[in-house]
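**Student:** Only the shape, not the letters, is given here:
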């Protein structure tokens, strides 16, 4: 899990080496919510995310092209990325939803096996236009769903509808695909935090991926071109051809360790473990399309809804 120093350094001073990974926050984008969001991370990720920000951000930013994936509809959190998403059957007058990682929650990361549903939240999200400029701060009224079990995802409900966002800012939500992506699909990982787009392909899928206390199923593995860093957690993974969200970016193996925090390992059906240093991953999101009904309401009892339940 990727986390963009001050908080991390303080935590390390009190907890000592070998303790649970520190909560840390990168500098918040202008106008974004400044609440410290709890999420796992390492000092290495912090340094990568903060030192050299001008070089890294500019070198990774590509100018929007006609028809190409851009920043419109993505959001910046205080230390993560996210996106305004709509389900395949959503209506314009439905409350808008924001997708990010479970490990990006402002209240701390869920324990293994824990699923959070329908919690109060007033979290703010910096809405970006196609060029990456922040045009508004959107405000949540509920945390609809969050977990780090089987997947690493959180979905917030906003106080505004899709139609209101479109009318006020000219920005459409990103549509969540209801089908599983295929290996070889060209994708873009769009970080609202760094205003940076990574282009690569889906290299394959991981039967089980383990990181610290957490295990995820059927994870997306990127080709090496998507060298995501701290602060890209929660970024939408967009199918370059359809423009639909197929996954949510969440982690990468930083220094070759085996199954530790910030060093996930791959486990196949036979239990064989593979470590791929420098490779990054995402969690698929198509399962959520079957869990939401009218008015953006979560219904975990709906037919086909196979996400973890409380």
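**Tutor:** Cool, the structure landed. It should be emphasised that the depicted structure is a prediction, and the values quoted were computed from it without experimental measurement. Residues are numbered from 1 along each chain as shown.
**Student:** From now on I want contacts and neighbour counts done on CA atoms only, so please keep to that.
**Tutor:** Noted.
**Student:** In which helix or strand does residue 85 reside?
**Tutor:** Using DSSP states H and E, residue 85 falls within strand 81-86.
**Student:** and if you look at residue 168?
**Tutor:** helix 162-169.
**Student:** What helices and strands are in contact with that helix?
**Tutor:** Helices and strands touching helix 162-169, by 3 or more CA pairs under 8 Å, 6 or more residues apart in numbering; DSSP states H and E: there are none.
**Student:** how many degrees apart are it and strand 81-86 in direction?
**Tutor:** For helix 162-169 against strand 81-86, the angle by axes from the mean of the first three to the mean of the last three CA atoms, to 10 degrees is 120 degrees.
**Student:** Just after the strand holding residue 85, pick out the following helix or strand.
**Tutor:** Using DSSP H and E, the helix or strand that directly follows strand 81-86 along the chain is strand 95-100.
**Student:** Could you look up the next helix or strand downstream of that next one?
**Tutor:** Following strand 95-100 toward the C-terminus (DSSP H and E): strand 115-120.
**Student:** what's downstream of that next one, the next helix or strand?
**Tutor:** Heading C-terminal from strand 115-120, the first helix or strand you meet, by DSSP H and E, is strand 124-128.
**Student:** Need the contact partners of the helix or strand following that following strand.
**Tutor:** Note on strand 124-128: by DSSP H and E, the next helix or strand toward the C-terminus is strand 134-147. Identification of contacts with strand 134-147 by CA atoms under 8 Å, 6 or more residues apart in numbering yields 30-33, 101-102, 110, 113-129, 152-160, 169, 298, 308.
**Student:** buried ones in the top helix by length along the chain?
**Tutor:** Of all the segments of type helix in the chain, defined by DSSP state H, the longest one is helix 6-15. By 16 or more other CA atoms under 10 Å, the buried positions in helix 6-15 come out as 8, 11, 12.
**Student:** Flag every buried residue along the strand holding residue 85.
**Tutor:** For strand 81-86, the neighbour count (16+ other CA under 10 Å) marks 81, 82, 83, 84, 85, 86 as buried.
**Student:** structure B:
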């Protein structure tokens, strides 16, 4: 998971890399390709994140922010643990398209959070999309209703590092294991281009065709180890384990739509809901 020791180890090197990237980008003309700027991007104290909306959201809805479950302010969630409707008061920084700081928003509730099957947490903000647009001039990303196809163009947009990685989807991995955690239908990135580092956890995976959020960045195999922390392994239907050092992965977010009610609330008991439920529900 891109929050561990790699965050500290990468700080000095990444800072130098970013200085070079900023200089190069400054000499380039503005690019209008989706995923080429920081629209809807947010930064946490330990991770990246994004301001998001459903396709059906309206401007008066309470705004939502999406990041990884392992970026939760209370620490890592245990396997099988699911947070639902939990109070929170986390502060989140929103960025402008040029990556400068737009301002701060505050969470009032965790609607859903887990590190089981997928790795995400959905925060509800204490103001509406319309209020954020009026106050900070920040617009959300729209969540895609389906996972990405193999070969689809994508960008990982990190608010923590103010850095954009661009590549394509290599394939979907049926089972990905890291330490005690297991994720399903993980998105594997085609390299080179998306060699994500610590601090990129929670970054949206954005379609460079539609601009929609098609996944959420969360991990990569750093050392070539097998199924250990920072070294996820791929498991096929027969239980065969594959290790791909340097590979990076994201998790599915479209499953949220399978659990939405008509009022855009998350109902884990809804028929067809593909998100995990808390134990006993």
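**Tutor:** That came through, no problem. Since the structure is predicted, the reported quantities are computational estimates derived from the model, not experimental observations.
**Student:** Report the TM-score for the pair.
**Tutor:** After superposition, the two chains reach a TM-score (TM-score structural alignment, normalised by the length of the second structure) of 0.93; 271 aligned residues with a CA RMSD of 1.4 Å.
**Student:** Separate out the buried members of the contacts of strand 134-147 of the first structure.
**Tutor:** 31-33, 101-102, 110, 115-118, 121-129, 152-158, 160, 298, 308.
**Student:** residues in contact with the residue opposite residue 152 of the first structure in the second structure once aligned?
**Tutor:** Aligned by TM-score structural alignment, residue 152 of the first structure pairs with residue 119 of the second structure. By CA under 8 Å, 6+ apart, the contact set of residue 119 of the second structure is 68, 69, 70, 113, 183, 216, 218, 251.
**Student:** repeat that with 10 Å
**Tutor:** 1, 67-71, 77, 113, 181-184, 186, 201-202, 216-219, 250-253 (CA atoms under 10 Å, 6 or more residues apart in numbering).
**Student:** And residue 234 of the second structure, by the same measure?
**Tutor:** Shown in contact with residue 234 of the second structure (CA under 10 Å, 6+ apart): 173-178, 183, 186, 188, 226-227, 240-244.
**Student:** Any figure for the gap between residue 60 of the second structure and residue 86 of the second structure?
**Tutor:** Using CA to CA, to the nearest Å, residue 60 of the second structure is found at 22 Å from residue 86 of the second structure.
**Student:** hmm, back to that, counterpart of the strand holding residue 85 of the first structure in the second structure, which residues?
**Tutor:** Under TM-score structural alignment, strand 81-86 of the first structure corresponds to residues 48-53 of the second structure.
**Student:** how much does the matching stretch stray from the first structure?
**Tutor:** Its matched residues in the first structure lie on average 0.4 Å from stretch 48-53 of the second structure after superposition (mean CA distance after the TM-score superposition for the first structure).
**Student:** helix/strand/coil for the aligned partner of residue 202 of the first structure in the second structure?
**Tutor:** Using TM-score structural alignment, the partner of residue 202 of the first structure in the second structure is residue 169. Look at residue 169 of the second structure: counting by DSSP: H, G, I helix; E, B strand; the rest coil, its state is strand.
**Student:** Quick one: map residue 106 of the second structure onto the first structure.
**Tutor:** Looks like residue 106 of the second structure aligns to residue 139 there (TM-score structural alignment).
**Student:** I'd like to know how far that match sits from residue 84 of the first structure.
**Tutor:** 12 Å.
**Student:** Pick out the residue nearest the middle of the second structure.
**Tutor:** Relative to the mean C-alpha position of the second structure, the nearest C-alpha, by CA atoms, centre = their mean, is the one of residue 216, at 2.8 Å.
**Student:** any idea which element it lies in?
**Tutor:** Residue 216 of the second structure is located in strand 213-220, with elements delineated by DSSP H and E.
**Student:** tilt between that strand and strand 62-67?
**Tutor:** Using the same axes, to 10 degrees: strand 213-220 of the second structure against strand 62-67 is 30 degrees.
**Student:** any idea where the helices of the stretch 151-281 of the second structure begin and end?
**Tutor:** With DSSP state H, counting those that start in this stretch as the definition, the stretch 151-281 of the second structure shows no helices.
**Student:** which residues of it fall in strands?
**Tutor:** With DSSP state E, counting those that start in this stretch, the ranges of strands along the stretch 151-281 of the second structure come out as 153-158, 163-178, 181-190, 204-207, 213-220, 233-235, 241-242, 248-251.
**Student:** Residue 223 of the first structure is in contact with residue 188, isn't it?
**Tutor:** No - using CA atoms under 10 Å, residue 223 of the first structure is not in contact with residue 188; the gap is 11.4 Å.
**Student:** Which one of these two is surrounded by more residues?
**Tutor:** With neighbours defined as other CA atoms under 10 Å, residue 223 of the first structure and residue 188 compare such that residue 188 has more, 25 against 18.
**Student:** What are the neighbouring residues in contact with the more buried one?
**Tutor:** Neighbour list for residue 188 of the first structure: 68-70, 197-202, 226, 235-241, 243, 245 [criterion: CA under 10 Å, 6+ apart].
**Student:** just residue 236 of the second structure next, same as before
**Tutor:** 173, 174, 175, 176, 242.
**Student:** burial measure for the aligned partner of residue 97 of the first structure in the second structure, as a count.
**Tutor:** Matched across to the second structure, residue 97 of the first structure falls on residue 64, judged by TM-score structural alignment. Around residue 64 of the second structure there are 23 other residues, counting by other CA under 10 Å.
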